[in-house]
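In: build me a model:
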Amino acid sequence: MIKKGILGGSFDPVHAGHIGMALTALQELELDEVILQPNRIPYYKKQAEVSDADRLEMLRIAVAETGRKELLASDFELREKEYLSTSEVLLRLRKNEPETALVFIMGMDSWLYFHKWRNYKTVLETANIAVFNRPGHVLKQEDLPEELAELHGRHLITDHSVINRSGGLYFIESRPFDISSTTLRNLLREGGSGAEEYMSAGVLKYIMEHGLYGNRL
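Out: Reported below is the predicted structural model:
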């Protein structure tokens, strides 16, 4: 059975935290590949500061610089004319790959609001979920909203063996990475000094050469 991770996001811009999550999931869950795909951002949310084409190209550069063929950048969502919810994305992927074990990758902040997502139960019916815990954070089931506590109790898998196409809930300890895309954009607007600590050289070069985030050579 092929085991495939899916990591979505705005990637505005992609940084070392995103790539670190993909590589850690690949190793910890023994996945065959991890697909990183930029979201099409819905009209009612704050739009990305750069074009879809730029977000995708930066992601392709970052993935290529890892040298890992198991990481792939995809325009799957960007090819759609309209925004797709996570459940809709996964249902389309499942239709294309009925026998693949899908693992949707998210951070702890997303998990804590997961029960507010549209058709959130469909996500676990269609794929497994891997949640990256904050370093040192202890997740107590009794502190979770009732909906998440119920999912936690029914779907939690304590080892990291992906044995089913869907329905498993995994928690992975993430490595400390103290940067967000918002903070990184502000750093780039201020001239970019220090940005090389948080993103690949190729992505930073692309940003500078194309004058993204108010930054120019």
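In: only C-alpha atoms for contact and neighbour calcs from this point on.
Out: OK.
In: how about the helices in this protein?
Out: Secondary structure of the chain, counting by DSSP state H: helices at 16-28, 52-66, 86-96, 108-111, 120-126, 146-155, 181-189, 201-209.
In: check which helices and strands the first one sits against.
Out: When contacts are defined as 3 or more C-alpha pairs under 8 Å, 6 or more residues apart in numbering; DSSP states H and E, helix 16-28 packs onto strand 3-9, strand 33-38.
In: ok, the longest one next?
Out: For helix 52-66, the elements it packs on are strand 33-38, strand 71-73, helix 201-209, judged by 3+ C-alpha pairs under 8 Å, 6+ apart.
In: of these, flag the one that's most buried.
Out: Neighbour counts (mean count of other C-alpha atoms under 10 Å) averaged over each of those peak at strand 33-38, with a mean of 23.
In: one more sequence to fold, the one below, so I can look at both together:
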Amino acid sequence: MKIGLFGGSFNPIHVGHISLARQLLTLGGLDEVWLMVSPQNPLKQGRNDLLDDKLRFEMTKKALEGEKGIKACDYELRLPKPSYTWTTLEHLKQDFPNDTFVLLIGGDNWELFPRWYRSEDIVKKHQIIVYPRRGSDIDLTTLPPSVKIVDTELMDISSTEIRNRIKTGDSIDNLVPNSIIEDVKKNYRL
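Out: Next up is the predicted model:
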């Protein structure tokens, strides 16, 4: 199988993540997209608003119930910390030798990609699909052959916005799947 890895903290997962995963499944010619719930991002140290790993995974799993070809994945949560994409990809290759893994990242992460641990090795050994993010400008003439740009819809929803809305008592309806609205409110309330 050809599996797209869509990593993130999903703190919390929202309808933008799910819409994007659906688009990437189709545009990337993928058999599945795994929403890889990640521990603390090594490039975003110092965050104190990150909900417990298990809770974020459980909410992601619940939010994806009934989605075809899109699954919540806790694989990275079981690996040694810090969490490096290169390490995750190497472990996946060992555990799933018959599958091909494609890294799915936003344009903002592609701009930071040279700072990623073993980024050159990732580009040499794995296919990468980059989707647009507002404010990111990618020079198509500099892309390696293993990197493909897809044109997905830009969604102006963020997990930060959802957490802020909960703190101020504003509605999060239509921002997170109905199946997890109460879980999100309960877990992110101060």
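In: on that earlier part again, CSV please, covering the helices of the first structure and showing distance to A195 of the first structure.
Out: Rendered in CSV, the data for the helices of the first structure read as follows (distance: least, C-alpha to C-alpha, whole Å):
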stretch, distance to A195 of the first structure
helix 16-28, 11
helix 52-66, 14
helix 86-96, 30
helix 108-111, 24
helix 120-126, 35
helix 146-155, 36
helix 181-189, 7
helix 201-209, 8
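In: out of those helices, nearest to G136 of the first structure?
Out: The closest of the helices of the first structure to G136 of the first structure is helix 108-111. By C-alpha to C-alpha, the value is 12.2 Å.
In: on that earlier part again, any chance of the helices and strands packed on helix 52-66 of the first structure in TSV, plus distance to R92 of the first structure?
Out: Formatted as TSV, these follow (distance: least, C-alpha to C-alpha, whole Å):
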stretch	distance to R92 of the first structure
strand 33-38	14
strand 71-73	17
helix 201-209	30
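In: nearest to R134 of the first structure, out of these?
Out: Comparison of these against R134 of the first structure by C-alpha to C-alpha identifies strand 33-38 as nearest, at 20.6 Å.
In: and R118 of the second structure, how far from N164 of the second structure?
Out: 34 Å (C-alpha to C-alpha, to the nearest Å).
In: and what of N174 of the second structure?
Out: Distance from N174 of the second structure to N164 of the second structure, by C-alpha to C-alpha: 15 Å.
In: next one: G4 of the second structure
Out: Applying C-alpha to C-alpha to G4 of the second structure and N164 of the second structure gives a distance of 30 Å.
In: what's the answer for V102 of the second structure, then?
Out: With C-alpha to C-alpha as the criterion, V102 of the second structure and N164 of the second structure are 32 Å apart.
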